[in-house]
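Colleague: generate coordinates for the sequence data below:
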Amino acid sequence: MKYDDLVEHLGEFGPYQRKIYLLTCLPVLSAAIQSLLPIFILATPDHRCSIPELTNDTYTTQDTGHLALQNHTLWRGGGDVSNPWGSGQCHNIVNRSAADPDALKGNFPFSNKTEKCNRWVYDTSTFDSTFATQINIVCDAKSLRSHANMIYMAGVLVGSFVFGLVSDKIGRKKAILMSLVFHSVAAICTAFSPNFPVFAFLRFVTGLGDVGLFMCCFVLAMELVGRKWRAQAGVAIQYFWCAGMFVLVGMAYGIRDWKVLQVVPSCCTVVIFLLWWSVHPMLNVCVRIMAELTACDATRQ
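Modeller: Down below sits the predicted model:
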């Protein structure tokens, strides 16, 4: 007797199977959110160099005096409609200070000598803050955004090997719980990253957990249902990935601070962990026994 024959005899998609199937879909939704969060938490709003010596500078022009200070100290070369500040995003005019008595008068000589700035102000009309604005991932450092995504995908690559072996060794439920721990702990800690190396490491660990969740949940879902429902179940679980995208968009629209946006869906994963913890431990045992029975019958035949 084959494994599929046993499942068909017990029921291909009964009430208990539907309950566990739904539980396998919820982590996929959470994994999708964490996978796409960098779109928002690493977003780089419009920005320009901060006016030297002006501690309360803002991206928005406050008055004519503020505009005069901008013209006095900031370089606007290469600007266009999409980027009005041009080179002023990364360069100040050399030897021009907000403390210069000519700053508010506008009667200063022309100068095209510039230097790189080390402080920036950001447009807060779309995002209150992002990780990119927190550590200034702009100008020469803007490649760090792609590096962060690359490191996350490296975690996905490693996790594909690790959790494939682990789930076969210790069982699907334990592997899912382990993935949820990696996923939720790393995601919550990401909100408190003080610098890029810490952020990148935590994104790597999050990638480990994300792919572990998706792989283990997908395989378990396919093992639970009979042949008649397997194709539909394989497609339906993907809908929860798509649902995660829509949920993230709604969260990002309502939550404009990147730390809060990072923590809220991560805390929801803790609830999913508790739900999986409550699943009867005999699930793994039953699946293992059924697999052993079919393997034994196949050997005898």
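Colleague: use CA for all of it now, contacts and neighbours both
Modeller: Fine.
Colleague: okay, which residue is most central for this protein?
Modeller: Among the residues of the chain, the one closest to the centroid is residue 37, at 3.1 Å (C-alpha atoms, centre = their mean).
Colleague: residue contacts, that residue?
Modeller: Going by C-alpha atoms under 8 Å, 6 or more residues apart in numbering, residue 37 touches 248, 262.
Colleague: stretch 96-109: end-to-end distance?
Modeller: Length of stretch 96-109, first residue to last, C-alpha to C-alpha, to the nearest Å: 11 Å.
Colleague: would you do the same for the sequence below? I want to compare the two.
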Amino acid sequence: MADFGEILESIGDFGLFQKLLLFALCFPNLILPFQLSSLVFNHADTNHHCNADWILQVGPNLTKEEQLNLTLPRLPDGSFDPCKMYVPMDWDLSAIREYGLNETTTCTDGWVHNDTIYDATIVTDFDLVCENTNIFRAAQTIFFAGVLVGAVLFGPFSESFGRKRATQIPMVLMLIFTVVTGLSPNFYVYLASQFIVGVALGGFRINSIILATEWIGVAQRSYAACLSQVLAALGQVMFLAVVYFVRDWRIDQFIMAGPLGFIVVYIWFIPESARWLLYRGKTTDAKELIQKAAAINKRTVPDSLLDKALEEKPVEKGGIKMLFASRVLRKYFLTITFAWCAVNLAYYSLSLNVGKFGLNIFLNQLIFGLSEIPVHFFCMWSLEAAGRKLSLMGALIVGGVLCLLTLAVPQSNYVAIATLATCGRFLMNGAGSICYVYFQELFPTAIRQTATGLGSTASRAASMLSPVVNMLEIYHFTIPTVVIGSLALASGIMAFLLPETRRTELPDSTEEAEGKRGPKLSNPATRDCEDIQATKL
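Modeller: Take a look at the predicted model:
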């Protein structure tokens, strides 16, 4: 069978067809960050205290300050204890004022939320404070568990039913359960809907990148991962604007659902991967798509080349077994997966702590979002100029060092800490794009989605642990930073074991993936000339 790269060269490996497909698959990334950012804003804590309205029955004319002074104990710093109140006594107001209340208890009548930043969050609606203060961390973990499950479910689904269906179905699920989230009557419905939103996000993310990558030539292959990340960064800034002006978490969910509805409409018209169709033996469908792509690109594909493409191809089978049976592929998989896990753990740990870097939470999120836009343009340049291997090693090692340096700065120096954290997150984000590109280029077509799905599953497990890692700060504030920085450094050093895949054709067999392939030569005349010289030798 003709190499699919030759077919791409003939029909145009980055023509109008590929650009339209790339835009259609990258555009949803403007909305996907809304789901992650909502974990930061919708879960924001509030300035709360126990509801002590009982005292108004004996002193209905008390001012708010008098009410709190009589019913709430104070902390050593002079502020009111947010989780305790004085036990109500059957005294008149004069006795309470004269003798005071001394015995304390936990909040018996709920809480009063005095947040001046947000109108409503899940913390205020579901009272996730005091003894329930870490439940919202569980909500974050459940969301990331959904992302993990999505990667597991839609990986094999994509291999069996195609990349197209594996991008369409998740978007429908995301639309439905984003609306359900906004309508949640209680915390349990909220958790269930967020889990399914996570499943949809995990399924769409990896399959959309693979679908775009398998239609694009070697020179622009990194665009699918990097441009989707650029739009994701813009999406963070867009969501920041939404939350700034609309500070009710339920309304924000409905605002998210609007563009998701638009995406669900057009996503049904995207084409399948011709490379996958050929691998599955669906030659008639593949031929129609190749001819359609050539027509849109205003190119023609030679009949001889098309006939070769439609010849029966020996199919490698084995799935996960094939991946781990090869010593070389196994080494590649474990190395790049470890790097991806370290990237996700660091990135999401920093993202979920956006409000703890001393500056205003909106300013921190704006800095984080804007800083990610240039990193992916730089990433596209670096992948071609320095290569995949050196770019990944540099991003992980330097990013890990920057995270660790936040511990060397006085904790009162908020600007320096926010700057180092932003730069570390900047590089981790770039390393994530490189991992996406690397996964497509390291493994053959038969197990490309399986390998990517397994790697994504492991990385999502790491991201699911990020709220847990952040909770280790209760033992010492340095522990989360030491963990994420050290893992980034170690994975950056291990990336030395990976091969360089810049400007090589996507492998279609295990033999090619193990390194028995050469660099891509875009000029057929050059290939012919080299073949002649090799024959003479």
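Colleague: tm score of chain vs chain?
Modeller: The TM-score (TM-score structural alignment, normalised by the length of structure 1) is 0.86; 284 aligned residues with a C-alpha RMSD of 2.6 Å.
Colleague: about what we covered before: do you know how far the residue nearest to the centre of structure 1 is from residue 30 of structure 1?
Modeller: Distance, residue 37 of structure 1 to residue 30 of structure 1, by C-alpha to C-alpha: 11 Å.
Colleague: now the helices: where do they sit in the stretch 1-150 of structure 1?
Modeller: Per DSSP state H, counting those that start in this stretch, the stretch 1-150 of structure 1 carries helices over the ranges 3-10, 15-36, 38-41, 64-73, 131-135, 144-170.
Colleague: by how much does the first one deviate from structure 2 on average?
Modeller: Read it as helix 3-10 of structure 1. Here helix 3-10 of structure 1, set against structure 2 after superposition, deviates by a mean of 1.4 Å using mean C-alpha distance after the TM-score superposition for structure 1.
Colleague: would you check that residue 230 of structure 1 makes contact with residue 220?
Modeller: No: with contacts counted by C-alpha atoms under 8 Å, residue 230 of structure 1 stays clear of residue 220, the gap being 11.2 Å.
Colleague: looking at the two, which has the bigger crowd around it?
Modeller: Remark: of residue 230 of structure 1 and residue 220, residue 220 carries more neighbours, 21 against 17, as counted by other C-alpha atoms under 10 Å.
Colleague: the more buried one pairs with which position in structure 2?
Modeller: Using TM-score structural alignment as the criterion, residue 220 of structure 1 maps onto residue 211 of structure 2.
Colleague: try residue 234 of structure 1
Modeller: Superposed on structure 2 with TM-score structural alignment, residue 234 of structure 1 falls opposite residue 225.
Colleague: make sure its match is actually in contact with residue 435.
Modeller: No: the pair residue 225 of structure 2 / residue 435 is not scored as a contact, 9.0 Å apart, by C-alpha under 8 Å.
Colleague: of the two, give the one with the bigger neighbour count.
Modeller: When neighbours are counted by other C-alpha under 10 Å, residue 225 comes out ahead of the other of residue 225 of structure 2 and residue 435, with 28 against 23.
Colleague: residue contacts, the more buried one?
Modeller: If you count contacts by C-alpha under 8 Å, 6+ apart, then residue 225 of structure 2 has 209, 433, 434, 436, 437 around it.
Colleague: what strand or helix carries the fourth one?
Modeller: When elements are defined using DSSP states H and E, residue 436 of structure 2 is found to belong to helix 414-442.
Colleague: my guess is residue 395 of structure 2 contacts residue 430. True?
Modeller: Yes: the pair residue 395 of structure 2 and residue 430 qualifies as a contact (C-alpha under 8 Å) at a distance of 7.0 Å.
Colleague: which one's more surrounded, the two?
Modeller: More crowded of residue 395 of structure 2 and residue 430, by other C-alpha under 10 Å: residue 430, with 28 against 24.
Colleague: which residue lines up with that one in structure 1?
Modeller: Aligned counterpart of residue 430 of structure 2 in structure 1: none (TM-score structural alignment).
Colleague: surely the match of residue 234 of structure 1 is within a strand?
Modeller: No: counting by DSSP: H, G, I helix; E, B strand; the rest coil, residue 225 of structure 2 is located in no strand; its state is helix.
Colleague: ok, it to residue 369 of structure 2 distance?
Modeller: For residue 225 of structure 2, the distance to residue 369 of structure 2 - C-alpha to C-alpha - is 17 Å.
Colleague: equivalent analysis for residue 285 of structure 2, please.
Modeller: Residue 285 of structure 2 is 41 Å from residue 369 of structure 2, by C-alpha to C-alpha.
Colleague: the two: which is more packed in?
Modeller: Neighbours were counted for residue 285 of structure 2 and for residue 369 using other C-alpha under 10 Å; residue 369 has more, 23 against 13.
Colleague: can you pull the contacts of the more buried one?
Modeller: Residue 369 of structure 2 sits next to 233, 234, 236, 237 when contact means C-alpha under 8 Å, 6+ apart.
Colleague: possible to save the helices of the stretch 1-150 of structure 1 as JSON lines with distance to residue 282 of structure 1 and mean neighbour count?
Modeller: Putting the helices of the stretch 1-150 of structure 1 into JSON lines (distance: least, C-alpha to C-alpha, whole Å; neighbours: other C-alpha atoms under 10 Å) gives the following:
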{"stretch": "helix 3-10", "distance to residue 282 of structure 1": "16", "mean neighbour count": "15"}
{"stretch": "helix 15-36", "distance to residue 282 of structure 1": "13", "mean neighbour count": "20"}
{"stretch": "helix 38-41", "distance to residue 282 of structure 1": "38", "mean neighbour count": "19"}
{"stretch": "helix 64-73", "distance to residue 282 of structure 1": "69", "mean neighbour count": "19"}
{"stretch": "helix 131-135", "distance to residue 282 of structure 1": "43", "mean neighbour count": "19"}
{"stretch": "helix 144-170", "distance to residue 282 of structure 1": "13", "mean neighbour count": "17"}
